[in-house]
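# need the 3D shape of this:
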Amino acid sequence: MKNYAVILLTLATLFASAQTTRKYSNEFMNIGVDAAALGMSNAVVSQTADVNSGYWNPAGLVHLEDNQLALMHSSYFANIANYNYIGYGMPLDDRSAVGISLIRFGVDDILDTTQLIDDQGNINYDRINTFSTADYGLTFSYARKLPLDGLNFGVNAKIIRRIIGDFASSWGFGLDAGIQFENKSGWKFGLMARDISTTYNAWSIDEEKFEQISGAVEGQNQELPETTEVTIPKLQLGMSKKWIFNYDYSLLGAANLNVRFEENNDVFSTSVASINPALGFEFGYTDLVFLRGGVGNFQNERQIDNSEDLTFQPNFGVGFKYKGIQIDYAFTDIGDQSAALYSNVFSLKIDFSVFR
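Here you go, the predicted structure:
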């Protein structure tokens, strides 16, 4: 029964995400990419200007001067779940650029013990199988400079694929749009609208296998989950500025406002929308070594006595850049409600100019 409970708990958690919901659909697409950005608590919407802009704000792709490749890996929940990302961007001309990226967030080798006991009631460990649950996000990006000096825009088309073993799978599609503007004094502003089309995921569920699993404990999980889930739009607004000291030292300061159109535990929340700020900085030396920090995920956390405490998530990161190769590290949470374990995140970025 313990093995049945494990598999039922796992599948109940996974199938819960397949129900029509406005809060937690496709949340893996909100975790973030690039250790440099994560080290600054994701406060990069206004100044992102490399291959990772395809995720943070596609308008930033216009700053690419050569082809770039980015890779990232991180593990969450004590290495149970793995998050991997690869991105590629290239300029088309001096006014436009394109990019493509792929995200995979998955849990592999989950034990399926539903067939552990045969029809005669005998336990046979050879009947144990394994399966994986994985979420994939494939994004195509396009960016272009507008006639107004300093103003750029970009769009994303996203394909979402979610798989839970051979029990269930879904397809989804969505659109993002972003703009960036830099004034003559060096201040940068950005706006990223995620899922502006409202992203829909349509699920296909194997009813026979689901009933077989749900029947392991009589009276529980008898109803199939809904077959459609919805991801409502979100907004991210950002501003930043970079200062140079004595030619060799730089300080980048950035702030973001993350807006969700729902009521939750964010520090500013109404029945219409909630707002969560994020602050980040990056200290650089000769464009070679970087030290980063940030705070975000401000939450009003309710205590046992019904009082509320303000909690937040600090992040930390370092980076090293030499010619066209940049390696970054971040010590960060998955971005949930301050309850997840902190993780080590590594990313690599290669500018193809290093080969020329």
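
# going forward, measure contacts between C-alpha atoms and count neighbours the same way
OK.

# for the nearest residue to Asp108 once chain neighbours are set aside, grab the count of nearby residues.
Spatially, and ignoring its direct neighbours in sequence, Asp108 is nearest to Ser132 (4.3 Å; CA to CA, 6 or more residues apart in numbering). Per other CA atoms under 10 Å, the neighbour tally for Ser132 reads 15.

# how about Ala278?
For Ala278, the neighbour count with other CA under 10 Å is 24.

# which element, helix or strand, includes it?
strand 274-285 (DSSP states H and E).

# show me where the stretch 151-300 of the chain has its strands.
For the stretch 151-300 of the chain, applying DSSP state E, counting those that start in this stretch gives strands covering 151-164, 168-182, 188-194, 199-205, 228-231, 234-245, 249-260, 268-269, 274-285, 289-302.

# again with the stretch 1-150 of the chain
Under DSSP E, counting those that start in this stretch, the stretch 1-150 of the chain gives strands at 68-76, 81-91, 96-112, 129-145.

# next, the angle from the strand holding Ala278 to strand 234-245.
Calculated by axes from the mean of the first three to the mean of the last three CA atoms, to 10 degrees, strand 274-285 forms an angle of 20 degrees with strand 234-245.

# what's strand 274-285 packed up against?
Helices and strands touching strand 274-285, by 3 or more CA pairs under 8 Å, 6 or more residues apart in numbering; DSSP states H and E, are strand 249-260, strand 268-269, strand 289-302.

# would CSV of those with mean neighbour count and distance to Trp187 be doable?
Formatted as CSV, those follow (neighbours: other CA atoms under 10 Å; distance: least, CA to CA, whole Å):
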stretch, mean neighbour count, distance to Trp187
strand 249-260, 20, 10
strand 268-269, 18, 26
strand 289-302, 20, 19
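
# next, the structure of the following sequence, for comparison with the previous one:
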Amino acid sequence: MKAFKLCFLLPLLLVAVASEAQFRKYSNEFLNIGAGARGLGMGSAQVASVQDGTAGYWNPAGLVNVQDDIQVNLMHAEYFAGIGKYDYLNVTLPTTSPKRTLGVTALRFAVDDIMNTLFLVEPDGSINYNNIKSFSSADYGFLLSYSQNLRQTEKKNVNIGVNAKVIHRSVGSFAKAWGFGLDAGVQIIQDKWRFGVVGRDLTTTFNSWAFNFTEEEKEALYLAKNDIPVKSTELTSPRLILGGARVFPIGKKSGLLAEANFDVTFDGRRNTVVSGDPVSIDPKVGLEYNYKDIVFIRGGVNNFQKGLADGDTLNLKKVWIFQPSVGVGFRIQSFMVDYAFTNLANQSNPLFTHVFSLKMDFRRKRKNN
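Got it, this is the predicted structure:
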């Protein structure tokens, strides 16, 4: 059973959330995975060009481009042969004004059926497999987005957007956390150029953890020399994402979109192209070829890091490595089907994943104010 291989995870999960309140470099990392196969296929370079419901994740300012439709976006992906599951849902709701749009987004990343082996060994030393129970470790994110057009001319649009997000994390019945935060973004469209800026966790997102153990569980943890946490608060520092994109027409029926993003973090030195203390910068580049707004071919690279070259176990020389991704998309009337082949983890776990997403537009009539 795949879940049985994860029986050692419980102590690790508890240690990960047991410290006192502090900034964590990779806090709420599930919120940085991405949303929609289009964006993942383009190497997560999206803040400048995103114009559909996934903008609620990438850049809330882009939601205002969904003006006349109720749009639904769905995505499912799996890690490590299905052990970890990642799901995404967005519903975009235009208002009575063409200059304002609302969005609701839900994300879930979870490892289910983890084996709890705390009571595997009886007091007399015998092994009782009937004492094994399963639990889930799940992270949930809920985003309420608002987007508004500030300026609209024949050649230039200026949009803004904000996210209010609620985070819930749970490790079975042992530990639960609630968190809150705010994001804000700007998107400028001028002729063939696109520019975007997003500030995530602007107010310093936090998770407040609470733990609940029975006396028997506390005893088992103590005998295994594990710390027994009581309460803790985990803080996520702000980050800034800058992006620029340009559309290159190719004849009358097709075009090429190129975008570059720069993910700027302020929580200390990271293994990125620009690595400093406290500022580090991680670039991302994506391309999308569009034929008649029906067929789309995508590619991208991100996650540039210094690591060991493949097969180099002698010299231990570090070289620049990166994470590529590819994808395709097809539009069929009001439906859009997208696919991406990418690595949702990192360079230390170079396992690529098939990602599928679906976008549905439901047309409706609306009165203009």
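
# counterpart of the residue nearest to Asp108 of the first structure in the second structure?
Aligning on TM-score structural alignment places Ser132 of the first structure opposite Ser136 in the second structure.

# quick one: stretch 30-49 of the second structure aligns where in the first structure?
Mapped onto the first structure using TM-score structural alignment, stretch 30-49 of the second structure covers residues 28-47.

# mind listing what's buried along that stretch?
By 16 or more other CA atoms under 10 Å, the buried positions in stretch 28-47 of the first structure come out as 28-29, 32-47.

# got the contact list for the residue lying closest to Ser17 of the first structure once chain neighbours are set aside?
Closest residue in space to Ser17 of the first structure, ignoring its immediate chain neighbours: Ser25 at 6.3 Å, by CA to CA, 6+ apart. Contact criterion CA atoms under 8 Å, 6 or more residues apart in numbering gives 17-18, 229-231 as the residues in contact with Ser25 of the first structure.

# mind running it again at 7 Å?
For Ser25 of the first structure, the contact set (CA atoms under 7 Å, 6 or more residues apart in numbering) comprises 17, 229-231.

# again, but for Lys188 of the first structure
Contacts of Lys188 of the first structure (CA under 7 Å, 6+ apart): 46-47, 181-182, 239-241.

# name the nearest of these relative to Asn221 of the first structure.
Ser46 (45.3 Å; CA to CA).

# once you drop chain neighbours, what's closest to that closest one?
Gly190 (3.9 Å).

# now which residue in the second structure aligns to that neighbour?
The alignment partner of Gly190 of the first structure in the second structure, by TM-score structural alignment, is Gly196.

# re earlier: how about TSV for the strands of the stretch 151-300 of the first structure, with distance to Tyr88 of the first structure added?
Output for the strands of the stretch 151-300 of the first structure, formatted as TSV (distance: least, CA to CA, whole Å):
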stretch	distance to Tyr88 of the first structure
strand 151-164	14
strand 168-182	18
strand 188-194	20
strand 199-205	23
strand 228-231	25
strand 234-245	23
strand 249-260	25
strand 268-269	36
strand 274-285	24
strand 289-302	23
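
# for Phe316 of the first structure, which of these is the nearest?
For Phe316 of the first structure, the closest of the strands of the stretch 151-300 of the first structure is strand 289-302, at 4.5 Å, according to CA to CA.

# that closest one: what's the following helix or strand?
Past strand 289-302 of the first structure, further along toward the C-terminus, the next helix or strand under DSSP H and E is strand 308-322.

# ok so, going back, which one of the contacts of Lys188 of the first structure is nearest Asn276 of the first structure?
Nearest member of the contacts of Lys188 of the first structure to Asn276 of the first structure, counting by CA to CA, is Met239, at 14.6 Å.

# ok, that closest one to Tyr200 of the first structure distance?
Per CA to CA, to the nearest Å, Met239 of the first structure is found 30 Å from Tyr200 of the first structure.

# wait, what's in contact with the aligned partner of Val264 of the second structure in the first structure?
Using TM-score structural alignment, the partner of Val264 of the second structure in the first structure is Val259. For Val259 of the first structure, the contact set (CA under 7 Å, 6+ apart) comprises 234-236, 273-276.

# of those, keep whichever come out buried.
Applying 16+ other CA under 10 Å to the contacts of Val259 of the first structure flags 234-236, 274-276 as buried.

# which position in the second structure pairs with Gly174 of the first structure?
Aligning on TM-score structural alignment places Gly174 of the first structure opposite Gly181 in the second structure.

# skipping adjacent residues, who's closest to its match in space?
Thr205 (4.4 Å).

# quick one, what contacts the equivalent of Lys306 of the second structure over in the first structure?
Aligned counterpart of Lys306 of the second structure in the first structure: Asn300 (TM-score structural alignment). Neighbouring residues of Asn300 of the first structure by CA under 7 Å, 6+ apart: 265-267, 308-311.

# could you single out the nearest of the residues you listed to Asn3 of the first structure?
Of the contacts of Asn300 of the first structure, the one sitting nearest to Asn3 of the first structure (CA to CA) turns out to be Asn265, at 35.0 Å.
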